[in-house]
Structures are given as structure tokens and as C-alpha cells.
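S.K.: A predicted structure for the sequence below; I have some questions about it.
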Amino acid sequence: MDWIRDMPDSAPQTTRRADYRPPAFHIDTVELEFRLDPAATLVRARLAFRRNGPGEFRLDGDGLTLLEARLDGVALAEERTRLGADGSLTIGDAPDQGVLETLVRIAPEKNTELSGLYTSGGNFYTQCEAEGFRRITFFPDRPDVMARFTVTLHGDKARCPVLLSNGNPDGTGDREDGTHWARWVDPHPKPSYLFALVAGDLVAVRDRFVTRSGRDVALNIWVRRGDEDRCGHAMDSLIRSMRWDEEVFGLEYDLDVFNIAAVSDFNMGAMENKGLNVFNTKYVLARPETATDGDYQGIETVIAHEYFHNWTGNRVTCRDWFQLSLKEGLTVFRDQEFSADQGSRAVKRIRDVRGLRAAQFPEDAGPMAHPVRPDSYIEIDNFYTPTVYQKGAEVVRLIHTRIGPAAFRRGMDLYIARCDNRAVTIEDFVAAMQEASGVDLSSFMGWYDQAGTPELTAEDRYEAEARRWVLTLRQSLPATPGQPVKHPVPVPVAMGLLDADGREVPTRLEGENEAKAGTRVVLLEQAEQSFIFEDVDGPPVPSLLRGFSAPVKLKGVAPERLRFLAVHDTDPFVRWESGLQYAAGLMLGMVAGHLRGEALGFDAALEEALRNTLRAAEADPAFAAEALALPGEGFVADQMEVAEPAAVHAVREHLRREIGRRCGDVLREAYQALSEAGEYRIDGSSIGRRALRNACLAYLVAAGETGLAEAQYREAGNMTDRLAALSLLAGSEGSAREGPLADFHARWRGDDLVLDKWFSIQAMSSRADAMAAVRALYGHADFDLRNPNRARSLIGAFASGNPLHFHREDGEGYRFLADAVVALDPINGSIAARMVGPLGQWRRQAPGRAALMRRELQRVLAVPKLSKGTFEKASKALA
């Protein structure tokens, strides 16, 4: 057919939340039939449709070759079809209901974008979130079109012995021509972004789970042959997640089978497709020889996250992509709570806050700042961000803190019951919480609709004669792109009062009848509020934002109070936070002096804090490891109006050397005492001991004791200790690094996930020759730009994890990143767009560096046929 095509638009189009309209047509059922071939897969789709409102019957498509189109069994006339320049298909004069059948051809082996149906290692995989299904067949590819899917797969039995899709299996069969087929039926309606297909030569690690109602569920993790012995932790995490969701939220799995398939070529961490989760191998495969403690913890978190999506994301999904945090923020909150219940809640909270500050706070302060619920986008993939995920989870936690756990559980029950099998909005979630709790939560929508990180200050005074203590809190929210005027948001401040000896002071707010012991929550709702506490015997020390009760910056706490709280506070988060902020303040002062040419000194309080931490480490070694760490270079730079990465690095390295030198005796003693013997274990205590031991090693190596790291590398019985030692050696200026780096490469060259670590530790090295080494690694035989994990392991690790060399005065770090983005964009625009972010930091750099960063952004934007995602990121970074 000579299909009619629309003229292409001259520039990428912006999609706006205010323009949302319900779909003109709904799809009730979908029957898909695939004849799998790497070069030419045929996809036949039968869509039972019905009119929902005014408008044309338009189906999204991208890169599809249309072979047939039939309406109610009759071939469509040419004048009733129109192919748009964007790949869409519009059916003219469509009836109010009917069955549309299309046959298309696609080429999975040429799909380097890894969106839609693609091949990896000879197998077939899909990734359809957010808009990948349109690369498979024509469909109204939006989350508020929910349909029941039946899928039949045909493939060569020798090449594809395994044929998987969503839902429950519904028959298989062989054919005389060497092919076979399998049918899958999903009884639950779902949007197209949750469709999944996996086919190829895979093997399953199997287990079973019996739900609380007695349903027997088959559990399968599908991996490449040879990886079967690396799935035990993932399976254990899945089973614990299923049990936890039943016990904590009353949510039971609803199919007969739960499949996970692992693939090394994957843009994301994992995908929650109904009944068939597709995972990056990074978040499935682990054994002590190849995976670190962090890898084990990451697997637990991501397995739980994708499983929890079964209800918060699948059974209840988002109406449009602006509501993305409805599923992602809520599910991150749920996976954080799950992980906190598996180990130390305090340490989990500290690590989550570290991650929030490292990724989301800078996003809030930069050119890509956007609300948890954005107002517009050019490429939706660009809004899979720390703001939508991590800050979205913090907003859910705000509501949980405000109404309490019992009311939150009632709200979840109501939300699921009311919204099951529907595509809904953030307002629906907040309304359920409000109704279940009886608390007006309307003001919390400000957290969803305003970008930026609120800043809090606190003042207090003690009125001895009246025995009253008055706390005055103030909040402000800096302007962000497109939002110059801000309004106060509700900030739950969990707090307690300590006396001069560090004991908790029972508190009674004005108007209350009885004093309350322990932590209480006061709600700051205005730009400024005062809270009056009665019957206070003496001036207390306030402990604010316990458990990090709100995603804000608390500024202006006096150093002497920070030192007191770091020693005495009964809340572990505030104790850690106070030590961190004290050290950060000290480092900022040293940076300022260093820039003035002053010699670098040392604060004896740091030595005292380290010795105190090690003395008390046995009670909670994981917490001690966190408390021992100096603030990161990025965290300190973020406190500066104009960042000076080289000066921050110089100060931090000086302090690390001095601590290692001054505290060498207790650090060596602790290092030896924490030596591990026996079988590797991944319980919280064992992980904490390894973390503390390696923290001690890092200070000793900083003071010049590289021999300890060399010995640990040789003798390590697990990847956690081996990689910790190698990372320290890789950053050392001497020759001790060469042998271990060569040995590690030779030993693990055949394991992609382990080799990613080899690339990353060199990319983040602060050695003088690091830039040349990174360039050389980019040309290394084992570097593959087409593999997202490998690209992130080198390019992403350098740009985000090596501020010293990324921000070189000659601009070479910026040129390297821009070169990589330009090379990657035509291969995989989604990954290229995510790499642009560090160049957007130019506003906070000195004028010379800022000009160099802008130049590289302009060079990226000048590339012909730039992908929508990279165009959006680069243009916003320059705006």
C-alpha cells in the first residue's frame, strides 16, 4: 500500500500535563502472535476496541513496517489509513467498536536502543516502559489504556527452547518444521508498558511459594547457562519480599507463576512487567567470589521493589506519565521499609539519605530541577529521576509520619480497594490516606508540585522564670527553573530534647495536659512558626529531624551543638548527621583557607570522634562504619556557592592522611580484630564488620600503609574485601596498583559484571594520570559502548564519581564526556541522555570551567539528528 504520511515536525514536541485528555478509544482485549526471527520478526495484533470519547482512532508506532491492516476482518482501504511522520497509524472513520488487526515486521537484532523487542546474546527480550511497546506493534501506547492480553509465541525450538510472556501459561506445542509455540494469558488488565516477552536458550532456577490463602506459586529465575549458581540470594530475596508484603500490607500475589529473566543488555535496573520481571543481571547474579556486600544489598532492594510493583504499579497503575511517582515513589518507600526490616533500620536510613543527597539534592539545585510530579517533558525517559523516585518516596514518608503507621495501613487498604485495576492519579492516593486518617492532607500536594529542596533554620530561647522553652522554625524554598515563586510546604519535624548530660527530656507543648517522653513530631506549616514547651527545668539541646523526617536542609546549627549531639543523641540518625555536619563545616573552613593560600591544619575533635566511634563499634559495626566516613567531596562541594573541586579534594585527602597517621594505633587494632574467618555471610552483623574493617583500611592506606591493601587483595576470600583493597590501590600513586589491576582483569575478564567494577574503580581514581587512563580504557578491547552497564561503569563513573578530574581546568574531562555522549546517542539515545547531567553543573563552577562546560553542551546540541532525550537534557542544561 502507498500509505499517506504526515509531514515531520521541525523540533521535538513538548507534552504538558495540563493538556491531558482521556483516550478517544479503549482497548478491551489484545491478542498478539509473534513469529520470532532476529532479522525479521512478524507481529500480528488483534485489538478489540470501543469508543471512549471524541477524537480519531490513533495508534502509536515507531519503526514498524506495516504489512496488513484489517477492520472487522476486511482489509482497510488506503484512504482510511494514515501513517504519521512519528510512526503512528490513524484509522479514518473508525466505528464506535470493532476489531482491528495489523501485521507488522520488526528487526530485533538491529534495535540498539534496547526499547521494544531486541536481542541480546542470541535471546529475545523486551523493555516497554515507558514507550517501547509502540516499537513492537501499533497500539494506543499510554498507561490509561488497560487491556487483557493473550500472547502466542512461535520460535525455533533449538534456538528458543524457552518462550515466556505475561500471566499464566495456557498451552504449548511442537511443529514438524522444528518450531514450537507457547501461549500465555494474563487475566488482569494492564497498560502496554507492562507487556513482556522473553525467548531463547535459558535455564531456570526454581522454587515455590505458598500464599497466605493457600495458592501455590511457581517461582522461576531464568538465566544464561552457567549462571544457575548465582541466583540463590535473588530467590531468597523474592520469597522474603512476598512474605513481607502479605504480613505488612496484606497484599498477596495473584498469578500461578512468577518469572524473572536476567539480561546483561538493559537500560534500567529492572522492570516490573506483570508476572514476568526482566532484570539487569547486575540485580540478580551474586556469589561471594563475584559480588560485593553492596551488590547483595542492591539485589535484595531491587527484587523487592519490582515485586512490590505487582500491586503499586501493576494492579493500580498511573493514569499518565506525569503521575510516575504514584507508582515509583510509593514503591521505593515500600522497598526501603522492607530492607529496614531485614537489618539495621538506622543504617538503612542513613544510606538512603546519603543517596538522596548525592543524586536528588543536586538535581533540585540544578537546571533539571523539576517537581515530583512534572508539568511537561519532551522525552519521558528523562523523568526516571532521583526526584521522581527518591524524593517521591520521601513525600510518601512525610504522609506516613504525619498520619502514623496504623492510619497509613488503612489508607493503603482503601487505596488498593478503590483503585484496583485502574489507572489513577496522585490525588487518588492522597485522598485515600486523608479519608483513612481523618487528617487534611491537601497541603502536602505542594511537595508534589513544587521543585527544590526546602531550607530550614531553627532558633530557640529558654525563659527561666516561666520554665518555658521556645523553638522557632523557619522555612524557605529557593527559586527553580520555571518556578520563581514558592509557597511553604508542611514539614513534619521529628524531635526530642536533651539535657546537659544527654538524657531525654520529657516534653509538653503548650496546651497539652501531660509531658511525653521520647520523640515527638511538630508540624511546620508556615514560613515561620514557634512552638512553646512548658515545664522545662533548664535550657535543653534540641535534636531535630530525627530519622530525617523531611527531605530538607537544616542550616545554621552551631558547631558546639553538633559536637554534643554527635556524642549524646539517642537518635542514631541525628547522631550520625551531627558528626557529618560538624566535619563538613570544618572542611568548608579549611577549603576557604586553602584557597587563600593558608596551610592545612587539623581539628583534634576528629581524632577524638574516631577513637570514640571505634570504642563503641562492637554494638553496631555498620553504624560505626558510617560514622567513621568523612563527608564526600560532592557533599562538601554542594555546600559551596561556587564549587572548587580541586580544593575540596585536597582538604579531604589531607584529613584522611592525618587521621590515618594520628589514629594508626587504634585503626590497626580494629582492623586486625575485625579480620574475618570462616564462611562468608551476608547477615547485617557480618556486612557491618566488613564495612568497618575496610573503613579502617582506607585511613591506613591514606597514611601510606599500602602493604596492608596488597595483602588483603591477595588473601581476600570474598569480592567485598578484594575490591575494597583494589580500589585503594588503584587510587595510590605508586606502582603497587599495577600487579593487582592486571591480576583482577586476567581473573575476571570473562565475567561482565565483575569487569564493570574494574573499569569503574579506575575511572574514579584521583591519580595524576587518571584522565589519560580513562581515555585508554574507552579504547580498551573489553569496553563496549553498546552495553549500558559497561558505558555506565566507565563514562558514568568518571563524570559522577571523579569530580577532581572531571572538573579539570583544561576542560579535558568535559570534552571526554561530550565525546562519549555524541558517540552513544545514535546507538542508545536513552543512555546518552542520562550521561548529559554532569555538564549541567556549570552554574556552580568558576567562570572558566563554566564556559568550558557550556561549550561542550553547545557542541552536543549541534549534532544533527540528536535524539529527543539528549536534546531535552542538553538544551535545559544550557537554558
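M.R.: It's in. Numbers count the residues shown, from 1 in each chain.
S.K.: going forward, measure contacts and count neighbours with C-alpha atoms only.
M.R.: Will do.
S.K.: quick one, longest helix in this structure?
M.R.: Across the chain, the longest stretch assigned as helix under DSSP state H is helix 572-595.
S.K.: what helices or strands is it leaning on?
M.R.: Where contact means 3 or more CA pairs under 8 Å, 6 or more residues apart in numbering; DSSP states H and E, helix 572-595 is packed against helix 345-355, helix 559-568, helix 621-628, helix 633-638, helix 645-662.
S.K.: Who are the packing partners of the one helix or strand Phe408 maps to?
M.R.: Element membership of Phe408, judged by DSSP states H and E, is helix 405-419. Helix 405-419 is packed against helix 232-249, helix 426-437, with contacts defined by 3+ CA pairs under 8 Å, 6+ apart.
S.K.: what's in contact with the first one?
M.R.: With contacts defined as CA atoms under 8 Å, 6 or more residues apart in numbering, helix 232-249 is touched by 207, 209, 211-212, 221, 251-253, 283-286, 296, 299-300, 303-304, 307-308, 338, 409, 412-413.
S.K.: now swap in stretch 125-136 and tell me
M.R.: Residues contacting stretch 125-136 (CA under 8 Å, 6+ apart): 43, 60-64, 106, 114-119, 139, 141-142, 192-199, 263, 271, 278, 380-381.
S.K.: Now, of the residues you listed, which are buried?
M.R.: Neighbour counting by 16 or more other CA atoms under 10 Å classes 43, 60-64, 106, 114-119, 139, 141-142, 192-199, 263, 271, 278, 380-381 among the contacts of stretch 125-136 as buried.
S.K.: Would you mind giving the secondary structure of the spatially most distant residue from the centre of the chain?
M.R.: Distance from the centre of the chain peaks at Glu465, with 51.8 Å (CA atoms, centre = their mean). When classified by DSSP: H, G, I helix; E, B strand; the rest coil, Glu465 comes out as coil.
S.K.: What of the one 4 residues further on?
M.R.: Of the three states, Trp469 takes strand under three-state DSSP.
S.K.: ditto for the one 4 residues further on
M.R.: Per three-state DSSP, the local secondary structure of Leu473 is strand.
S.K.: For the stretch 301-450 of the chain, which segments count as helices?
M.R.: 324-342, 345-355, 361-364, 386, 392-403, 405-419, 426-437, 445-449 (DSSP state H, counting those that start in this stretch).
S.K.: Show me where the stretch 151-300 of the chain has its strands.
M.R.: With strands called from DSSP state E, counting those that start in this stretch, the stretch 151-300 of the chain shows them at 162-165, 168-174, 179-185, 190-191, 197-200, 203-210, 216-223, 257-263, 270-271, 276-280.
S.K.: elements contacting the first one?
M.R.: Counting contacts by 3+ CA pairs under 8 Å, 6+ apart, strand 162-165 is packed against strand 146-156, strand 179-185, strand 197-200.
S.K.: what about versus this one:
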Amino acid sequence: MREGTSTVVRREDYTAPSHWIRTVDLTFDLDPAKTLVISRMSVEPNTERPGQPLRLDGEDITLTRVLVNGESISFRFEGQQLVLEHLPAEPFSLEIRNTCAPEKNTELSGLYTSGGSFFTQCEAQGFRRITYFLDRPDVMALYTVTLRANAKAYPVLLSNGNRVEHGTLDNGRHFATWVDPHPKPSYLFALVAGALVCREQCVRSRSGKDHLLQVYVRAGDLDKTEHAMNSLIASVVWDEARFGLSLDLERFMIVAVSDFNMGAMENKGLNIFNTKFVLANPATATDTDYANIEAVVGHEYFHNWTGNRVTCRDWFQLSLKEGLTVYRDQEFSQDMAGVASARAVKRIEDVRQLRQMQFPEDAGPMAHPVRPEQYQAIDNFYTTTVYEKGAEVVRMMATLVGREGFRRGMDLYFARHDGQAVTCDDFAQAIADANPGSDLATRLDSFKRWYSQAGTPRVSASGHYDPGAGTYTVTLAQHTPATPGQPVKLPFVIPVAMGLLDSDGRPLLLQLQGESQYGGTERVLVLEQANQAFVFTGLYGLTGEPVPSLLRGFSAPVILEWAATERQLFTLLHHDTDPTNRWEAAQRLGLLRLMGAVQSGRPLQLDAAYIDAQRAVLRDPSLDAAFKDLLLTPPSEGYVAEQLAAAGVPVDPPAIHAAREAMRSQLAQALFDDWVWAFEAHHDNGAYRPDPVSTGRRALANLALAHLVLDAGRSGDPVWPGRAYQRVQDAGNFTDRQGALIALLGAHHALAELALARVHAQFKHEALVIDRWFALQAGAPERDGQVFQRIKTLVHHPDFLVRNPNRARSVLTTLFHLNPSALHRADAAGYVFWAEKVVEVDAFNPQLAARLARGLDRWRVLAEPYRSAAHEALCRVAARTELSPDTREIVGRSLAD
């Protein structure tokens, strides 16, 4: 399906399948050029839809035989569906034989080869590229899989479940048979065959059962698997302790592959991972890599229950498994962080990602509800809305019922639905039913608007203090802007966690009007109407108006509109007990200055109050280094752009870039001595450890180094650039080596070229390091078009492999999504390059191309001449006749009125 328009699939049109497939016996004769697939199924007609033909999905496969109850039957094709008619009214056996060509599968969906091994990726609709099937998530079957292959070329043969038999065959071949005892949809099928090595570890569950954990990688990468294995063990232990969910197979396997469209895949018992989220050692991986591996390993393991044991009825319910499992992996990472400050840093990082990635999605042409109503290509809906916003919806449920109440709800969810394919409504109902009388249960119908309405609610807040009456009234109002297809929105149920500080920053005890006593220093207000007022009483004897600390912990995925004074923001920055709101205050203080400079058209000039506040944060002995790093990092260029767009100001990316670079430069100069202290006090951490304290110290040291090298560009002092280059040469871990390289690239120092050459020479055989080497160059701050010209050179580098998703993303995604000042050029060269690369990649990997295409979906908010030039580039791609449905949907929605 590479031409024409795609069929629009609508949630309201869901019907159960005409038949159920109860068991599947698959046999593979694996060959890169021509793999034979034999599928023997037990099929049962759906008694609610009698007499219907059986329509099986298939794509890019060659059919050779169809047998019903052992007899050949006639068939026909409708598009890419195999249609079987006049079938028995009682259960019957169905055998299908077909072939596929894994080595030609450049889309990396279905069965494909990478590095001489076989891998699969079946979510969302890849199984149909392996054999004809009812390729939909509500058809759950028991699978038995036999793999046959050349023993020398493919010594390891893996599939879902438990291995029950293996042995040798004639002509140097061997086989392995796997049985999955749990019913699953086809999207969770997996096989792997190749020359792989593995790290093994046995663990014992609380029930006393032993389980084998395995991490498979190519030879030479085994030394990089310890952290992934430790993360897997921690995930198994945590899920038992937190949710009472045990591993339900004899073994659990992770396999790493370098050619993979996604981060990882939760196939039952056989998780297939992008190498990026498995391989790590101090010499080649950063602190961020270590954290991401822990989170992604946890995420995919947690899917074993939230996604596998209970799965989605249809793809509109994708957030049923993804939003819930993102919430679980976020909670896991916070628990692994341990201390309160490290937990807070993790929460802030998640909030930052949501606001920088999902909020723009909600404000653009790709806006869709957490549970979409329609799609053309389901692969396009693996979005931050479904994942990260979906996780926030689950988090709000947990807030409204409490930690113990949420556990009760999860227990009820599994008791009701284990082994079923269900909906988001089923999940919400279980949480509410387990907590009768809770804020969720009494508002469930209204709360579920989070699933059905797109857009980010805007909550305006104001406060009034009456010293005579000792009251402080908080008035909250909500409004959600129109989104495509949804011009009018009903009010959401929004939990707003808050506290009050006195004028000196001390927390106040809170008592709502009508309550008989104080209830601590924090309260969760439930905003469920368009406007509501909440009155706090007993606030006598204050020397000034209380300072509200609103939306603590980012208790809801909303935009808070509060006309805070600078004095209030400084109070929150220095004194608030809620770390998320301290960070938010720092962001708002920086944002006010950046937006002011851009809107006025005048160069940014930082004031003494802001500089003194930054110094106070940097020198504060009570703050952890990781938290300081967050407070001292100014708002991203993308976030500034979104705030300007929300205010109705046309977005000029180079102007935003100039203002942010001016902020960095002035802070580098004004705080020079403080940055020297920060670097010297934090840069030496001894032997590498990826724990939160060590990670935070490295982050702050590298932030300081970046400012010191940047200031050297002004002063001409060679000392700090020289120290950065030395650090590239002899750093004891890649986090510090990368930090030094970023400092040199960020300052456009001449030593950056020598540093790049040294890193490439030292790590040229480490694919993930070279991915990062490309990405650092593509993401460097633009100066006079130098970065864009470098990128155009990089795509011709001998090591740039556009067909490898990781390598392609390292340059193209970095430019199109993360480096706006390099992409948005007055001469439109960035948009021409975007169009060329989207079309090029679409020819062999539509999923990757569609994600690249989203780099221009916010073109309407741009100022001229960028707006018109971006529109022209989109129209040029849309005019292509040879364009995949995936990319055509993205471009079409971007252009739609």
C-alpha cells in the first residue's frame, strides 16, 4: 500500500471478529531469501456473527496453500486480505503455507534480518507480513512454534514461552520448539535466530519458583549487559513487591538488535530491544543511557501483565497498556532512585519531557485524544499523547484514590480481566469500583473525558487574601482550546495539589472552609467545573499575602496560567518544599526574560536579581547537584517557542536561539567564579557509579564546564577549552567525555574538531558511540549556518547509514525535532533538506519517515518567511504519488485546515 489514500479506521465501527483462532502451530524453515512458514490453526466461528467469510490479513508474502480440515479450498483476494468463504459452521482446522523474504524487508516490520540474524517486530501490524492471520489484538490464541535453521549460521533459536524440545536435523540443520502457555494476540509473537551469546541469571520469586533470566547480544557485546540484567532483576523484584505480580514463565529473555524501529518490544517472554536500551559500560555509555536502560527494561517487563496478560481490545485502546505501563516504569525509576531528592529529579525530568513533546502535539494538527477516535496508519499513534499523557491520566487516578486504593484497583483489574482483551473504560471502572466513594468513583464519567477529549486544559488561578477574616480564596477556572474535530470541550476532572507559603517562605497549615481542623500543609483540590473557588481559613497574623504553590508534583497535565509576581516566583524558587514547583519557578523566571527579549526585538540583558538567584541556587549547600543542574538549565528553545505560540506571537526560531545563547553567555560571564567552584567541587567522582548522587555531580560539573568554555570565547582564555579537550582525551567515563565535547561544540571552539576526530578514532567500532558522535554534531547550537552545513556533510559520511534507524535518527531526528535554529533558515534550505530526506526514507521505511515528517507539523505558528517556506516543503512532499500511508497521513494532517 504505497499509493493512493488509506482506509480510515474508526473506533465507533468496532465489531468482534467473524471467527476466533484458539490455537496456532507455526513452523518456520528459516532462510534469508525465502523463509517457509506453515501455520496450522484451530478456528472457531463467532456465534454472534454466523455465516461470515473469514478475512485474513497479509502483506508482502507469497501464498502457496490453503487447507480446511485437510482439504484444499478455493479463495480470493480483496486488496491485501485473503478471503475464505463457505466455511464450516463448527470449529475447524485451517492450514496456510506461504513464504516471505526477510532479507528484503527494509521496513523492519514482520520477519527481517539484521547483522546475519533473524528478528521480528509484530506490533502493531507486522504479523501479517509473516503469514495470513486475523492480525488484530482481540484475537488471542495459544502458540506452539517450531524453528528450523542451519545450526552453524543460526545456533540460537528463540520464540515466546518455554522451550519444550530441541535437537538436530539432517544437512547440518537443527530445530527448537517453544510453547507459550498463555493466550496472546499476534502482535506479541516473536522469534529470533542467529549467532548470539547470552548473560544468564536465575532468580527465585516470592512463591519459591525459580526463573531463568537471559540477555542475548552479538558476540563482543557481552561485557555491556550487566546493567540490563541488573535492571531486569530489579524489575522482577519490584513488580512482585509493589503490585504482587510475579513472572509467569520458566524463563524471560531479552535480545538486542541494532536495526529496530522502536525502543523495545514486550513480546511475551521474548523481549526484543534496540541495542541502545541494552548495551552499556562506563567507557561507551552515559548516565542518561544507564537511566534509560533501567526504565525501558522495566517498562517492557511490566508489560508482561499490563499489556500481555491483559491486552487491548483494539488499537484505539493503545494507552490501556502503554499509558499504564509508562506510569509503572516511572514509579519504578523513582523507587530505584531511592532518596526523596532523586525521586523529585526523576519526576521533573518526566514533566519536562511531557511539556516539551506532548504539549506541542496537543496544540498542533496531530492533536488526538489519549484514546483516538480514528486513524489511517496505526503506527502514527505511538505518540507522546498515548504514552506520556496516558501515564499522567493513570497518575491522576492514583492521586484521586491514593496509593493503597490504586493497588486495590489493580488487583480488581487483573481479577476481572486476566487473559482478556479489554478497553480503557474497563480499567478506569476497575479502579473506581475498588474505591467506592472516592473522588474518582463519584466523578468517573467526567474523569473519562481525559480519554475522549484532545488538547491540554489551561487552568487559570488567582488568589485573594482577607487578613481580617483570616481567609485565602483560590479561584480556579479551566478552558481547553479547540483541536481538530473537537471545537468544544467539556470540563475535565483536574486534581490540583497545592500548598501555601508565608511571605518568608514557610509552609502554612491548611484548613478548608467547613473543615473542623487543619489537615497538613498540602491539599489536593478537585477542579471539575468551569470555575470553582476554594477558601482556606484560619490564616491570621500573617505579615503579608500567602504565596500559593499550585499544581505540586505536576498533579495534572495542564497549563497553569497564574500571574505570579517576580517576588512570588523568587520565594517559590528559594523556599518551596515541593521540588517540582521550585523548578517551575526557575523555568518561569527564565521564560519571562527570554520571551521579553524576543517580543521586544531587543538583545537580552539579564538583571542582577536573576543572576543573584542563579548564584544562590548554585552555591546552596542544601540542594543536591542533580537538582541544581535542573534549576540552572534555562527553558529549551522549543518550550519558549510553544509559550510564544500560545500567546499568539509568531515564532521566530533564530530570534529565540539568539536570546537563549545570550542568556547562557551572560550567565557564563557573571557567574564565572561560581562555575569554577562548581566544576572543581564536583568533577572528580572516583570509580564510575551510575547512582543518583554520582550522576548529579557529573551533571553539574559538565554544566559548569560548558559555561566556562563558553566564556573563554569572550575572554580568549585558553585554559578551560584546553581542560575540556584534555577531558575528552582522558575522562574515565563517557558521560564526562561527552560533557567536554558538548562544551567545545557549544562554544564553537577550534578544539572541537580535534576532539571529534579523537572520539571517532577511539570508538569507531562502537556503533552506539558513533550514533552519539553524529547526534552531538547535529544538535550543536547553530552559529552562522555552520551547524546546518555540517549536517549536510554528515549525511555523506562513510559511517552514516540512513537505513539503520538509530543512525538515521542521530542526524535527521536531531535536526528536525531538536535543533530548531539549524532547521528554520531564512533561505529555506532546512525545509528543502527535510523534504528530500522524508521522501528518501519513506521509500524503504515508512514508520521512520512518518516520524521525521512530524518535524514540520507546527509550521503554522512560525513567523515569515519560515511559515510560507515550510508550507511549500510540505506541499512538495504531499504531491508525491509514491508515498506511504504512514507519511501521507502525517503530511496531510499537517496541511489540513
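M.R.: Thanks, I have the structure now. None of these values were measured; they are calculated from a predicted model.
S.K.: ranking the helices and strands packed on helix 572-595 of the first structure by burial, who's on top?
M.R.: Using mean count of other CA atoms under 10 Å, the stretch among those with the largest mean neighbour count is helix 621-628, at a mean of 24.
S.K.: could the helices and strands packed on helix 405-419 of the first structure go into a markdown table alongside mean neighbour count and distance to Cys318 of the first structure?
M.R.: As requested, these are exported to a markdown table (neighbours: other CA atoms under 10 Å; distance: least, CA to CA, whole Å):
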| stretch | mean neighbour count | distance to Cys318 of the first structure |
| --- | --- | --- |
| helix 232-249 | 18 | 20 |
| helix 426-437 | 19 | 8 |
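S.K.: JSON lines for these, including distance to Asn513 of the first structure?
M.R.: JSON lines is the format used below for these (distance: least, CA to CA, whole Å):
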{"stretch": "helix 232-249", "distance to Asn513 of the first structure": "34"}
{"stretch": "helix 426-437", "distance to Asn513 of the first structure": "23"}
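S.K.: Out of the helices and strands packed on strand 162-165 of the first structure, which gets nearest to Leu852 of the first structure?
M.R.: strand 197-200 (44.7 Å; CA to CA).
S.K.: once the structures are aligned, where does the closest one end up in the second structure?
M.R.: Using TM-score structural alignment, strand 197-200 of the first structure lines up with residues 191-194 of the second structure.
S.K.: Once aligned, what mean separation remains between the matching stretch and the first structure?
M.R.: Its match in the first structure and stretch 191-194 of the second structure itself, once the structures are fitted together, sit a mean 0.3 Å apart by mean CA distance after the TM-score superposition for the first structure.
S.K.: hmm, who's touching that stretch?
M.R.: With contacts defined as CA under 8 Å, 6+ apart, stretch 191-194 of the second structure is touched by 116-120, 153-160, 270.
S.K.: Swap in 10 Å and give it another go.
M.R.: Here stretch 191-194 of the second structure makes contact (CA atoms under 10 Å, 6 or more residues apart in numbering) with 28, 30, 111-121, 145-160, 178, 216-218, 255, 257, 267, 270-272.
S.K.: Could I get the contacting residues of the residue farthest from the centre of the first structure?
M.R.: Each residue near Glu465 of the first structure by CA under 10 Å, 6+ apart is listed here: Asp537.
S.K.: Show me what it aligns to in the second structure.
M.R.: For Glu465 of the first structure, the aligned position in the second structure is Gly468, judged by TM-score structural alignment.
S.K.: and the gap between that match and Tyr540 of the second structure?
M.R.: 8 Å (CA to CA, to the nearest Å).
S.K.: and the aligned residue in the first structure for Asp314 of the second structure, how many neighbours?
M.R.: Residue pairing (TM-score structural alignment): Asp314 of the second structure is matched to Asp320 of the first structure. Look at Asp320 of the first structure: counted by other CA atoms under 10 Å, it has 18 neighbours.
S.K.: ok, back up a step: please list the residues outside the very next helix or strand once past the longest helix of the first structure that contact it.
M.R.: Per DSSP H and E, the first helix or strand lying C-terminal to helix 572-595 of the first structure is helix 604-615. Outside helix 604-615 of the first structure, the residues within contact range by CA under 10 Å, 6+ apart are 563, 566-567, 579, 582-583, 586, 617, 621, 623-630, 655, 658-660, 662-663, 666-667, 669-670, 692, 696.
S.K.: Would you mind getting the average deviation of helix 604-615 of the first structure from the second structure?
M.R.: Per aligned residue, helix 604-615 of the first structure averages 1.8 Å (mean CA distance after the TM-score superposition for the first structure).
S.K.: Just the buried positions in that helix, please.
M.R.: So, applying 16+ other CA under 10 Å, buried residues of helix 604-615 of the first structure: 606-607, 609-611, 613-614.
S.K.: Please apply the same query to stretch 530-543 of the first structure.
M.R.: Quick answer for stretch 530-543 of the first structure (16+ other CA under 10 Å): 532-537, 539-543.
S.K.: Quick check: end-to-end length of it?
M.R.: End-to-end distance for stretch 530-543 of the first structure: 16 Å, by CA to CA.
S.K.: Likewise for stretch 803-812 of the first structure?
M.R.: End-to-end distance of stretch 803-812 of the first structure (CA to CA): 12 Å.
S.K.: residues in the second structure aligned with that stretch?
M.R.: Counting by TM-score structural alignment, stretch 803-812 of the first structure falls onto residues 820-829 of the second structure.
S.K.: before we move on, the earlier item: now render the helices of the stretch 301-450 of the first structure as CSV, adding distance to Asp751 of the first structure.
M.R.: Conversion of the helices of the stretch 301-450 of the first structure to CSV gives the following (distance: least, CA to CA, whole Å):
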stretch, distance to Asp751 of the first structure
helix 324-342, 28
helix 345-355, 27
helix 361-364, 33
helix 386, 29
helix 392-403, 34
helix 405-419, 42
helix 426-437, 42
helix 445-449, 42
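S.K.: Show me what Ala149 of the second structure aligns to in the first structure.
M.R.: Correspondence of Ala149 of the second structure to the first structure, assessed by TM-score structural alignment: Gly155.
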